[in-house]
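Okay, sequence plus prediction incoming.
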Amino acid sequence: MRERQRFHGDASVLHRNAVRTPLPDADAERLFHRNMLSVAEGRERKAELLVDPDVSLLDAYERELERVAESFERRLRQFAGEGYEEIALATQRGERDDRIGRLTSYYFEGLWRIQQRTTISEMLFFPIILRYPDSFTMNVRFASGYATTESVLYESPAHSTEQLDDEHAETYYEESAYSQRKAAAYLRETAQIIRDEFPDPDESDVEDRYGGIVSAGGRRGSTFSAMLKRVEPDPGRFSSPADETMLVSAGPEARRTADELLDDDAVFL
């Protein structure tokens, strides 16, 4: 009987790779649209939590991670069923090298890193989602650091380890609340970008279904960051239609957004 293997991560699975998923019919188009609406709505729910005095930023942060982890787990079950962990581990050990194994390993690596973010500082989640007329791609990335060059920063007293006297503590809490309100406004604003980039397929022409976003979130100690902006996909990226979900090489958008948004000393994890 094989001893249960502990997963230690394999960054090469994610590096320079993305998942391309076909959108073969109207039902698939509508499902993708609903999923992106859920992402936008999740961003708006987080904004509401940030301005709620009865909810700590720690709670808002953990709820966001839970939503992302649940989406990764759903994808894993779609590809590999309930035994996705063993398939991912077998692929990592080199015991299988097939489409399902590679997809499972990719999302399992992403899930493992998402779960680590609750305790690890200085790990930036930096994904790209791009929409093409017949498919979409998701490029899951994690980089060193806690923010991009365009991130909005906000402070969490619950994560602070500093011991402050009463006067400074009151000032710190007031400034933290102000930064959270600014971040909430930013989250609501960028949620609209998601809606604009991924419109309802029943209300848009197929030729217009190019869109994309890059987002980032991380923390360093008690300082959190958020970023989301639109990305213009390369219309000539794929020369053939998508027949099935598979790993593909990351497109030029991945390099461009990394060059634009990451510090020179940042590395992918």
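That came through, no problem.

rest of the way, CA atoms for contacts and neighbours
Noted.

ok now stretch 77-97, how far from the chain's centre?
22 Å (CA atoms, centre = their mean, to the nearest Å).

start to end distance for that stretch?
18 Å (CA to CA, to the nearest Å).

got another, please set it beside the one above:
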Amino acid sequence: MSERTVRFNGDAEVLYRQAVRTPLPDEDAERVFHENMMDVADAQVRKAEMLEDPDVPLLEAYEKQLEGIAATYKRRCRHIAGDDYEEVALAYQRGERTDRIGALTAYYFEGLWRMQQRFTVADMMFFPIILRYPDSFTVNIRFASGYKTTESVLYESPEHSTEDLDEEYAETYYHESLYSQKEAAEQIKETAEILREEFPHPDEVPFDERKYGGIVSAGGRKGSVFSSMLQSVEPDPDRFTEPVDEPTLVDEGPEAARTERELLPDGCIVI
């Protein structure tokens, strides 16, 4: 990134209690949305396969997933504001822009910056929620303090353990860690199916059966322990009363508060 971006320190207010609402005016738009969500499902499968492979370091699987999400946000920034998206986002942060394009770019740029921070910052969990409505979908980029939800699957990376174990216990810990990774891989594979069920192909499922769908996911790390979670979410049918004709920032919906209440341990801070 540029020197200007290196000096960026983040602005939690850009994300706080907000989401991006994007219209789905026709089946072509629905197909694009479906394809994007299937990319997420495929990424879950790839992550599971890497966890199952004892020759692939766990951190590599973790970082590959972060890189994929960061690349998605970077593409969104470039799609919205062009190659100068960094300057657009920073101008919005400085108060020099107040327009819709500036707000959207700043939102995704903040998400991109925070995803990059997760390579080095522990105890910060990625906690997004994606919801499908009849005429639109919303993406709510959230981060939470801590490293796991109440429903997260946990798995260990022996390469990142700071425990000084003797040879016998070190070998036992190594094999237990591999077992935890394989157990997690099975559950992560199942989350890919949740994504396929929540966001079906518009050519294969009637509109009344696909007009609502949603998922909430979470991923974090603390030392040698990694966590993962993805569940379906039922969207509130009364959230929106007016259509939208272009991507725009909106207040988060009641689903956000519900998932925080149901999934986050007491004392978690959400941005």
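In hand now; what should we look at? Since the structure is predicted, the reported quantities are computational estimates derived from the model, not experimental observations.

Let me see the TM-score of these two.
The TM-score (TM-score structural alignment, normalised by the length of structure 1) is 0.97; 267 aligned residues with a CA RMSD of 1.1 Å.

other SSEs contacting the longest helix belonging to structure 2?
Using DSSP state H, we find that the single longest helix of structure 2 is helix 167-198. If you count contacts as 3 or more CA pairs under 8 Å, 6 or more residues apart in numbering; DSSP states H and E, helix 167-198 of structure 2 packs onto helix 27-52, strand 153-156, strand 213-222, strand 225-232.

what about that helix, how far off from structure 1?
Superposed on structure 1, helix 167-198 of structure 2 shows a mean distance to its aligned partners of 0.5 Å (mean CA distance after the TM-score superposition for structure 1).

What span of structure 1 is that helix aligned with?
Using TM-score structural alignment, helix 167-198 of structure 2 lines up with residues 166-197 of structure 1.

Which residue ranges of the stretch 1-150 of structure 2 form strands?
18-23, 124-126, 129-133, 136-140, 143-145 (DSSP state E, counting those that start in this stretch).

And the ones you listed: which comes nearest S217 of structure 2?
For S217 of structure 2, the closest of the strands of the stretch 1-150 of structure 2 is strand 129-133, at 6.6 Å, according to CA to CA.

Give me the residues contacting that closest one.
Applying CA atoms under 8 Å, 6 or more residues apart in numbering, the contact partners of strand 129-133 of structure 2 are 137-142, 199, 211-217, 233, 235, 237, 256.

Buried only: go through those for me.
137-142, 199, 211-217, 233, 235, 256 (16 or more other CA atoms under 10 Å).

and the residue positioned nearest the centre of structure 1, what does it touch?
By CA atoms, centre = their mean, structure 1 has its centre lying nearest to P127, at 4.6 Å. Neighbour list for P127 of structure 1: 138-142, 214-216 [criterion: CA under 8 Å, 6+ apart].

before we move on, what about W112 of structure 1?
W112 of structure 1 neighbours (CA under 8 Å, 6+ apart): G9.

Roughly how far does it sit from S105 of structure 1?
According to CA to CA, W112 of structure 1 and S105 of structure 1 sit 10 Å apart.

And for T257 of structure 1?
24 Å.

swap in V39 of structure 1?
Relative to S105 of structure 1, V39 of structure 1 is positioned 23 Å away (CA to CA).

So between these two, which is more surrounded?
Of the pair V39 of structure 1 and S105, S105 is the one with more neighbours under other CA atoms under 10 Å, namely 26 against 17.

pretty sure the more buried one contacts G94?
No. Applying CA atoms under 8 Å as the test, S105 of structure 1 and G94 come out as separate, 11.1 Å apart.

Stretch 251-267 of structure 2 maps to which residues in structure 1?
Using TM-score structural alignment, stretch 251-267 of structure 2 pairs with 249-265 in structure 1.

First-to-last residue distance for that stretch?
Terminal-residue distance, stretch 249-265 of structure 1 (CA to CA): 23 Å.

same thing with stretch 156-167 of structure 2?
One end of stretch 156-167 of structure 2 to the other measures 18 Å (CA to CA).

what does stretch 82-100 of structure 2 give?
End-to-end distance of stretch 82-100 of structure 2 (CA to CA): 14 Å.

contacting residues around that stretch?
For stretch 82-100 of structure 2, the external contacting residues (CA under 8 Å, 6+ apart) are 5, 8, 11, 77-78, 81, 102-103, 105-107, 109, 248-249.

Can you find the partner of Y154 of structure 1 in structure 2?
If you follow Y154 of structure 1 across to structure 2 using TM-score structural alignment, you land on Y155.
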